[in-house]
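Novice: give me a 3D structure for the following:
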Amino acid sequence: MEKNAAELLKKYLSGQCTPEEKAMVEDWYLQLPFQKKAPAAEQIEASHDEVLDRLKQRPKTRGIGYLKHIAVAASILLCVGLGFVLFNRKIEPMAGLAKKKLEDVLPGGNKATLTLADGSVVDLDKALNGEITKQNGIVIRKTENGQLEYIIQDDPDAVSGTNTIATPRGGQYQVSLPDGTKVWLNAASSLTYSYPFAKNERAVALQGEAYFEVAKDKQRPFKVRANQQIVEVLGTHFNVNAYSDEPMQKTTLLEGAVKVVAGGNEVRLKPDEQAKFNAASTELVVDKNIDPDQYIAWKNEVFAFNNEDLKSVMRQISRWYDIDVAYKGKITTEKYFGEIPRSANLAEVFKILELNHVHVQVSGKTMTITGN
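Specialist: As a prediction, this is how the structure comes out:
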């Protein structure tokens, strides 16, 4: 049976909760990282039936925005499983040593290396602001806010060259390319590009994930080659997730139009649509029922989960916190919904994600998750 959430909250506010009940209420609160104050008991009772009704009617995919608009108190129902947590589940806090080790794992930040045309490598994290180098009539400089930009100068003797900017696990970086296109690189990603771009196209090669705001140029389409797919645009905003360890490569369009070619197939996207490419089956499909903001949440310093299993969640955690993840036993198949700030240390993140059937051990840079 479900506990009466309103009565439990009243007991908590009056200091009459048992240790187990107190842990339960605090666990609910931790699963609402953006909420600044606890909900009133009246909110819980008023929204409880409404939330259950909505969950029964919930389609296969719902955006994170939908989750935010459900009454705050009742959103304790939205964390795992079919979208809800049973009120009577037992809370098993992390062991003290594991929690301490996780607290020492800090989030990622602006980290990247730049490989120049001559093969030399610049550590952008350590490089001073200002001009880094001048090659082929183009000045490459690091800005005060930790971004990389290219400034084209007239040079009749300029010859083409190739640069690669790469982020490690636990790193991210923003670069403004020679044509004015802005690119945000997620962790464990790389972008290779020529400068100046060719006269008939602007081609880049991506490994990992990046968000693009492409400068308009009708004479030169912008092409992103990512694993086995090519994304072609003239000027638009879109996100490409093409990590090699992900089962599906996803191109999400926010503005403009793009063409995606993969596996011998071709699709065209409109805003708020997503192309999904399965490299194993070479199947390329369009998903029109998505919340695009979920797929660029990383760019806005947030993890956003919508019906994702634990291993999918942990792949994102692994890249951002530069840790390895191992599994033992039967791992839960419950699903996660919600948002977590990427600025949190790993202990805070795992407390929000922690389930009754999941236990964690930490050894060096490896986190082992043990199921039943």
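
Novice: when you work out contacts or count neighbours from here on, use the C-alpha atoms and nothing else.
Specialist: OK.

Novice: which SS class is the residue most central in space within the chain?
Specialist: Taking Cα atoms, centre = their mean, the centroid of the chain lies closest to W298, which sits 3.8 Å from it. Secondary structure, DSSP: H, G, I helix; E, B strand; the rest coil: W298 is helix.

Novice: doesn't N186 make contact with it?
Specialist: Yes: with contact defined as Cα atoms under 8 Å, W298 counts as touching N186 (7.5 Å).

Novice: about what we covered before: where's the residue nearest to the centre of the chain relative to Y193, distance?
Specialist: Using Cα to Cα, to the nearest Å, W298 is found at 23 Å from Y193.

Novice: Y327 too?
Specialist: For Y327, the distance to Y193 equals 37 Å [Cα to Cα].

Novice: more neighbours, these two?
Specialist: Neighbour count, other Cα atoms under 10 Å: between Y327 and Y193, Y193 has more, with 19 against 13.

Novice: helices or strands next to the helix or strand where the more buried one lies in the packing?
Specialist: Taking DSSP states H and E as the criterion, Y193 maps to strand 189-195. When contacts are defined as 3 or more Cα pairs under 8 Å, 6 or more residues apart in numbering; DSSP states H and E, strand 189-195 packs onto strand 161-167, strand 202-213.

Novice: count the neighbours of K328 for me.
Specialist: 11.

Novice: and the nearest residue to it once chain neighbours are set aside, what does it touch?
Specialist: Leaving aside its chain neighbours, K328 sits nearest to T370 (4.7 Å; criterion: Cα to Cα, 6 or more residues apart in numbering). By Cα atoms under 8 Å, 6 or more residues apart in numbering, the contact list for T370 reads Y327, K328, G329, K330, I331, V358, H359, V360.

Novice: another for comparison:
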Amino acid sequence: MHKKEENNRSTKKRGFEQTSSNDIIQLIKKNDSVLSAEEKDHIWRNISGKTIGKKQRFIVRTLSIAASILILVVGGWGIYRLTVGKADIYKEITANINIDTLHTSCLYIGKQVIELDRQAEVYCNSEKGQLKIVNRDGNSFNISVPDSKENPFLQIAVPQGNKARIILADKTTITVREHTKMVFPIAYNEKTREVYLEGEAFLDVTKNPQKQFNVKTQDIDVSVLGTSFNVSAFPERNIQSVVLVRGRVKVSASSGETVTMLPNQKYTFDKSEQKNTLNNIDPYNDICWKEDLLVLDKEPLSVVLEKVCKHYDTNLFYNAQDMSKIKVSGKLDISVPLDDLLKMLEKIAPNQITIDTLKKTIKMNVNPK
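Specialist: Next comes the predicted model:
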């Protein structure tokens, strides 16, 4: 009996050793096949032995790829997930939304899309797995969020003329500027707090020495424990910036350089030249957009009008070359109706322009003072 079993094993071994390359490939293609250690060792010896000539090298390459596929099948999708970086995941999420086609802010929870008020607030309640949406008029409603393991990321898209506030689970408050997309969690993981930004936002981060807070963008990353700061990182713009109001932050750029900032400093990163600068400033002008204010300091009127058109999602008719000759200073409240804002423009550029609010035309006076 023992002799018969030994003969069977011997026959099986000889048969396996005589297996051709094509047979090996077919064997590997069977995902449900279970190979013994001896069989796996023989496959690799068979593969490594066939290294003479182009045809054999092609076979080796084919078998290596096939064996890799088998390993992936056995290991499952977990291996794939380990090789995909977070930045790639974030970009995949934001790439699905064209913000230029939106007229009001939208919140994305998996495949669910919730339209928001032009200045809505979103409160994250990780314990209940809910979001509370509060509109500008005070009306509110709750939304249940599916299992965070299945849908770990939420996204908000804020188009022109809109603004939104996100209050995260730890009470960190993020004011999201128009034309901005942001990915955020309803609950943090055990080690870090993290959001991904394409656009501009002001963050007031709740202090937690045990959990660092990270803001990731395409070109710069900001790391803090608890502080207030503004990040401007529009993908289409060459200059990215961070303005620090309170606390300390560390900024890492795609160039590999890292800078630690102190309050009342502004960090700028030039993507095309891969260079950064750090200057002392008054941060108010960079963060007053939170209060719906546009602060102007000898700015060409053509630039101001371009900003107004984008904010109100409208067209104004003017000669850009003429308007660039007029420099204006002051504050504009961009929360008011467009007609009221145009009247403000006439006041900060007295005797220099004539505005027809009905036709939306701005003309430079013949002899501007």
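
Novice: circling back: mind giving me the ChimeraX select for the contacts of T370 of the first structure, buried ones only?
Specialist: For anyone working in ChimeraX, the buried entries among those, judged by 16 or more other Cα atoms under 10 Å, can be selected with:
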select :331,358,359,360
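
Novice: just the ones in helices from the contacts of T370 of the first structure, please.
Specialist: Among the contacts of T370 of the first structure, no member falls in helices (DSSP state H).

Novice: would you point out the most distant pair within the contacts of T370 of the first structure?
Specialist: Largest separation among these by Cα to Cα: K330 and V360, giving 13.4 Å.

Novice: how big is the offset of the strand or helix carrying M314 of the first structure relative to the second structure?
Specialist: Following DSSP H and E, one finds M314 of the first structure within helix 310-321. Once the two models are superposed, helix 310-321 of the first structure sits on average 3.0 Å from its counterpart in the second structure (mean Cα distance after the TM-score superposition for the first structure).

Novice: name the residues of that helix that come out as buried.
Specialist: Across helix 310-321 of the first structure, burial judged by 16+ other Cα under 10 Å covers L310, V313, M314, I317, S318, R319, W320, Y321.

Novice: what lines up against the fifth one once you look at the second structure?
Specialist: Aligning on TM-score structural alignment places S318 of the first structure opposite C309 in the second structure.

Novice: that match reaches F317, doesn't it?
Specialist: No: at 10.0 Å, C309 of the second structure does not count as touching F317 under the criterion of Cα under 8 Å.

Novice: the strand holding Y193 of the first structure maps to which residues in the second structure?
Specialist: Under TM-score structural alignment, the match for strand 189-195 of the first structure is residues 180-186.

Novice: now that stretch, how far from the centre of its chain.
Specialist: The chain centroid and the centroid of stretch 180-186 of the second structure are separated by 7 Å, computed with Cα atoms, centre = their mean, to the nearest Å.

Novice: ok, now stretch 234-244 of the first structure?
Specialist: 13 Å.

Novice: cool, and stretch 300-320 of the second structure?
Specialist: For stretch 300-320 of the second structure, the distance to the chain centre is 28 Å (Cα atoms, centre = their mean).

Novice: contacts only, for T366 of the first structure.
Specialist: Counting by Cα under 8 Å, 6+ apart, T366 of the first structure makes contact with I323, D324, V325, A326.

Novice: again, only using 10 Å
Specialist: The neighbourhood of T366 of the first structure, defined by Cα atoms under 10 Å, 6 or more residues apart in numbering, consists of S318, D322, I323, D324, V325, A326.

Novice: quick one: contacts for T94 of the second structure?
Specialist: With contact taken as Cα under 10 Å, 6+ apart, T94 of the second structure is in contact with Q155, I156, A157, K181, M182, V183, Y196, L197, E198.

Novice: can you work out which residues contact both of K330 and V360 of the first structure?
Specialist: I369, T370, G371.

Novice: mind putting those into CSV with secondary structure and distance to N145 of the first structure?
Specialist: As requested, those are exported to CSV (DSSP: H, G, I helix; E, B strand; the rest coil; distance: Cα to Cα, whole Å):
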residue, secondary structure, distance to N145 of the first structure
I369, strand, 37
T370, strand, 41
G371, coil, 43
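
Novice: one step back: how close does the strand holding Y193 of the first structure sit to the second structure?
Specialist: Mean for strand 189-195 of the first structure is 1.8 Å (mean Cα distance after the TM-score superposition for the first structure).

Novice: got the buried residues for the longest helix along the second structure?
Specialist: If you go by DSSP H, the second structure has its longest helix at helix 53-75. The neighbour-count check on helix 53-75 of the second structure (16+ other Cα under 10 Å) flags Q56, I59, V60, L63, S64, A66, A67, L70 as buried.

Novice: report how many residues lie close to A112 of the first structure.
Specialist: Every residue meeting other Cα under 10 Å relative to A112 of the first structure is counted, giving 27.
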